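>>> Coordinates for the following, if possible.
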Amino acid sequence: MRALIAILTVVLLLLTTSAPADARPPREPIRNPVSASFADTFADPAVIQGKDGWWYAYSTADPLRADDAPGVMHIARTRDWRSWSYLGTVFDGSNRPSWATATSGLWAPDVRYVAGRYVLYFTVTDTTLHPGDDSAIGVATAPTPVGPWTPSDTPVVAPRAASGGGFLWTFDPAAFTDVEGRHYLYYGSYFGGLWVTRLSADGLTPVGAATQVAIDNRYEGSYVVRHDGWYYLMGSAANCCAGPTTGYSVFAGRSRSPLGPFLDADGISLLASAVGGTTVLTQNGNTWVGAGHHAVVTDARGQTFVVYHAIDRNQPWLTEPFGINRRPMLIDRLDWIDGWPRTRAGLGPSDGPQAAPVTGSGLGITAEDPAARGIWGATAGPTDPQSGPTARVRGVATTQRPAPADRVRLRADLRGDRATTVVLGRGDRRLRVTFDPTGQRLTVRAGTGATVRTPVTFSPGWRTLTVTADGPQVTAQVSSSDLADPAAEVTTRVRGFAVSSAPVQVSGSDTLLDNLTIRPLARPHTTAAPVPQVGRLLGGDEFDSPALTGWDVVRPSGDVTVADGALSWRLTSTDLTGGSNNATVLLRQPPAGDWIAETRLRLDLGTDTVRNYQQAGLVAYRSDDDFARLGSVAIWNTRQTEFGRELVATADGGTSYGGAVIGTPAPEVWLRLAHTTDAAGEHLFRAGTSRDGRAWTWGATWTFAPGATPRIGLVAHGGAEPATTATFDYLRLYRLAP
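Coordinates of the predicted model:
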């Protein structure tokens, strides 16, 4: 009998101490666009994981398919980011906001869980409060992510009159909660800039004066997350909707305060005239252009993802050319490189198979019904109207399998007024986290290290507790929406500590538990993707001779002179875009193969004043209607480095122009275009900029159809007043380093 007991004990130990990773087969990859099964366009996506465990996505009011009528903000959901169900619209004729005009657009939703209910913020492009386009931010509430949605009787952010007449663009809301539990709302667009206002505890009323956080004429589509003690403000820049020439991209600044000031990786403010912004997401020459207006989500392993819309450059229109743009929803991994968010470590949008966000729990746990499987000691709780089946913990509940050692992440939705404690590991390698909503404390103790506490202020409803152990680094967060917006956070580093492998304990006197996931913590990608590097010098022009030997001149003029080792070019009121095509262009034949063109440009465009659209820089040129132009440019009060593209977009010769922005300009700036070809024979040009000639920022890529390599050249134009001269010190052509 003793032998049999011993054998059974060994078997039981083997069963309960098996590999902690989920035993299911590897997850099938996904590929963009993830909205393809239910929509051809799903723009301006907002995402939240509901308390029922589903992921819900919301979009702006474009038709889903070309033959559909516009919908008033669409809703879809998924459990695994593969299979989606379309659920209808937020509004219809029965619940449309009374203060929105009948023809007003309802755009750009953002959804949060606040005070025990779902709160949806959205743009109203025209209200009944004033004549004309007086945009505002609306708000609606619902008990579930699907609704029914009840809009407020008035805007949460009312129309804002502009000093010169009209109304500022009050677009693109994004809510946020800081680690003090205070609520904020970010909003704005090009005409007026980005702003933030405090909100009341229920998220429905502004509190105090608003603060501007980004300059006008640069950003829209704001979104804020907290990461490693910083607040990151991300916004989209350039034209969202130029079909195949859309260069929309996402950039970031960070601050220790949700009110800013937000600075980029070079220390440049998002409020500066020569505006800052570190690239988060931009096109790379594959299928997708115009990647932007995003949200950020975190999967069960702690990996962040960026959810956004983009345009297939080969199928850019939902309706006829120059009509509605086809902007489906995409998702890609978001990595943190040297403290900054980068999509796929800087590779940009994916158009091939990729790993899906990890959902559900390991350890044999049924995440959306924890009492059903995988936990001892938890009983079936009530079926909650918001979350569905729940588990009730009275005493101690324990997972039937051990959690991983060293690197582990736990996430759980909790409801109740009494303290809940989670324990990972055992002995000196034990991590103990207690969330006490009544005592208003979040407490962490790791091993024999000191106990760390932070105050917590929380409204009623479900709260999400996340615990991550990454060797000696331990973090606990409590939030309502779980969108990288913790209302309380404790981070501690205990030298020599690492959590051990052991069953996880959850204890409480009366706690409702749901959506419990326990997974090995994702391994971060910390190395940036490679960027173009120069090889040996192939040739070019140092401008040592007054003669422009080796150059072809399109529309010669007397505005270009060469002297003292530099080419000087007086700016005139000419351009290459649209039907103008009256600017001078200097062109050279490029070398064969892969190469980089570089110039040093001196162009003082001043600051703040309007000097539209004085500019100069490099150009890759096939014709006046088929070129890509990189240069410093004055765009209203801002100074930007734009990489623009024009091409013929219709059979009858209609052209489309749009631009991406890259880096920060200065009175002296270095510019590069890196040329490669892809397997289809297309010519790819990626742009880089530098303010010192040593540190380079590489950004968007534009493509040209197969055929002869576009010529490389220089341009300077855009306005004669005030009198301005661009100076080029050289044009150098380098072999692209392998």
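>>> from here on, contacts and neighbour counts on C-alpha atoms
Fine.
>>> so which helix or strand takes in the residue nearest in space to the middle of the chain?
Using Cα atoms, centre = their mean, the residue of the chain that lies closest to the mean C-alpha position is His294, 4.4 Å off. Per DSSP states H and E: His294 is located in strand 288-298.
>>> and after that strand, which helix or strand comes next?
strand 304-312.
>>> orientation of that following strand relative to strand 288-298 in degrees?
Relative orientation of strand 304-312 and strand 288-298, computed by axes from the mean of the first three to the mean of the last three Cα atoms, to 10 degrees: 160 degrees.
>>> Quick one: list the elements packing against the very next helix or strand once past strand 304-312.
Downstream of strand 304-312, the first helix or strand assigned by DSSP H and E is strand 329-337. Contacts defined by 3 or more Cα pairs under 8 Å, 6 or more residues apart in numbering; DSSP states H and E place strand 329-337 against strand 304-312, strand 340-343.
>>> Could you rerun that using 10 Å?
strand 278-281, strand 288-298, strand 304-312, strand 340-343 (3 or more Cα pairs under 10 Å, 6 or more residues apart in numbering; DSSP states H and E).
>>> so what's Arg407 closest to, chain neighbours aside?
Closest residue in space to Arg407, ignoring its immediate chain neighbours: Asp470 at 4.6 Å, by Cα to Cα, 6 or more residues apart in numbering.
>>> this one as well, want them side by side:
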Amino acid sequence: MTKSRSWAARAAGLAAVFSFALTAAALPPTTATAPAVATASTAAAPVKTQKEPGQKLQTDLPGGKTVVGRTSPIHDPALIVDGDGTWYVYSTGLLNRENGGTIQIWSSSDQGTTWEYSGTIWDQIPTWIDEHFSDGELPGNLWAPEITEHNGTYYLYYSASRFGGNNSITALATNTTLDPHDPDYEWVDQGLVVSSPVSGLDPANPGKTFNAIDAGIVEDADGTPYMAIGSFWYGIFLVPIEWPTGKPVADWQSKTVNIADRFMPGNPIEAPYITEHDGYYYLFVSFDSCCRGADSTYKVAVGRATSVKGPYLDKDGRDMFGGGGSVVLDSHGAITGPGGQSVFGDYLAFHYYDGSNQAIPYFPTLGLQKINWVDGWPTFDQTVELPAVQQQPKAQAVGAGKKAAFSAAATGTPGPVAVWETSSDGGASWQQVDIQPVTRRTDEGTYRSTLELAAVSTDRDGLLVRAVFQNAHGKVSTDAVGLSVK
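Below is the predicted model:
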């Protein structure tokens, strides 16, 4: 398969999985309204998790992390956790410049469980990018962001390309804060970082080049920064960059290292991300084909090295520059085609095509796993266990002005999260509770959640209450129980 055909397939796949978002009513690009699509995770108003000041949330165990709230459409997620504890994900923009087509932002205030849509970095794609592609089709959106911080500045790398070839760019925006409510919040366009095709990478092979998308930033033990980049073509390259510009050093082409190449038809490898752990550098990549919904074959593979420049060897000692790479995360259960990954701390963020989404099957969705490091290698729990209710809530009768509490528990893998709903019309329609309680893992291995309704009034007499437990593979509802207020 040639790269040109691969990207044509990728374009078709993206168009298919994003089509519902693109046919929805256009949203004002300056708002932070989520894309107008109905999905299993976005069918109701944004969900907030109840967390009192000073309250500590439960520490995650290694394994899959259930996410709720606004979790789609998310493609190529770049994860970062800010100093105030807020989790952010930056993702590929919507096709056909829907909502501006620029990089999307998502945030979580409860350690990555409940997500909200926070808008886009800009209202429109920068003019200079259109000028770069003025000889033909203009990019319909910005792709594959990477976010990193250095010396108080946040560096957001992103890509633009033309489907069907490697006429691509990676560009940069900077900010001094990730908080959109900060008066200093502004993503400043810093222009071009690298473009492709590029020459001068290998004197012995003048035709060697890369596709300038999917940047990932890493520093070596001395603090020297590098940018891993590449998609198909000749694989993955490591480009030396420098601070504070965040751009390549002088004569970077001659100093760039080709660190991964599958040497097979089409060379389906992309989305490099390098992270350091216990003296090793780990190169995460995506193998095979994304963006085909149920037919996606994307998977996450890894190798490690003692030097950031490689060689990166897999668990069997095979060099990733030569076909190596240990697959560590593949399709399982309702998760199809996981990839497009980034790493922050011990968490892997990725997208997948959600087979449990009944409204829009195989819509691109955010996935999170806390890495389990075993014998020096990252491992991921791919157990599939649908949520199952273990404790039903009980009907409550309380006096006016008193508190009513409903508790429920379930099992499942990944551990399910409860989203509580109420109905005031006898169950004909259900609305998510505005402030959701935290779902906690018990010593018995169940996941328990308790909804408290404070100072209930008589107009809530007859209210029905239920919990919907969900994980990446499905969901289950508890019985609906009543509230009696005297």
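>>> What's the TM-score once they're superposed?
Scored by TM-score structural alignment, normalised by the length of structure 2, the superposition of the two chains gives a TM-score of 0.58; 315 aligned residues with a Cα RMSD of 3.6 Å.
>>> counterpart of Ala61 of structure 1 in structure 2?
Aligned counterpart of Ala61 of structure 1 in structure 2: Gly93 (TM-score structural alignment).
>>> In terms of helix, strand or coil, where does its match fall?
Assigned with DSSP: H, G, I helix; E, B strand; the rest coil, Gly93 of structure 2 falls in the coil class.
>>> Next one: it relative to Pro416 of structure 2, how far apart?
According to Cα to Cα, to the nearest Å, Gly93 of structure 2 stands 29 Å off from Pro416 of structure 2.
>>> more neighbours, those two?
Pro416 (33 against 28; other Cα atoms under 10 Å).
>>> I'd say the more buried one and Val468 touch.
Yes - shown here, Pro416 of structure 2 and Val468 form a contact pair, counting by Cα atoms under 10 Å, at 9.3 Å.
>>> tell me, what's touching those two both at once?
Pro387, Ala410, Lys475, Val476 (Cα atoms under 10 Å, 6 or more residues apart in numbering).
>>> in which helix or strand would I find the second one?
So the one you mean is Ala410 of structure 2. Applying DSSP H and E, one finds Ala410 of structure 2 within strand 404-413.
>>> If I take the strand holding His294 of structure 1 and strand 329-337, what angle do their directions form?
With the same axes, to 10 degrees defining the directions, strand 288-298 of structure 1 sits at 70 degrees from strand 329-337.
>>> okay, and stretch 142-160 of structure 2 goes to which residues in structure 1?
So stretch 142-160 of structure 2 sits over residues 106-124 in structure 1, by TM-score structural alignment.
>>> any idea how far that stretch is from the chain center?
The chain centroid and the centroid of stretch 106-124 of structure 1 are separated by 18 Å under Cα atoms, centre = their mean, to the nearest Å.
>>> If we go by neighbour counts, what in stretch 141-151 of structure 2 is buried?
Asn141, Leu142, Trp143, Ala144, Pro145, Glu146, Ile147, Thr148, Glu149 (16 or more other Cα atoms under 10 Å).
>>> who wins for proximity to Asp172 of structure 1 among the helices and strands packed on strand 329-337 of structure 1?
For those, the distance to Asp172 of structure 1 is smallest for strand 288-298, at 8.8 Å, taking Cα to Cα.
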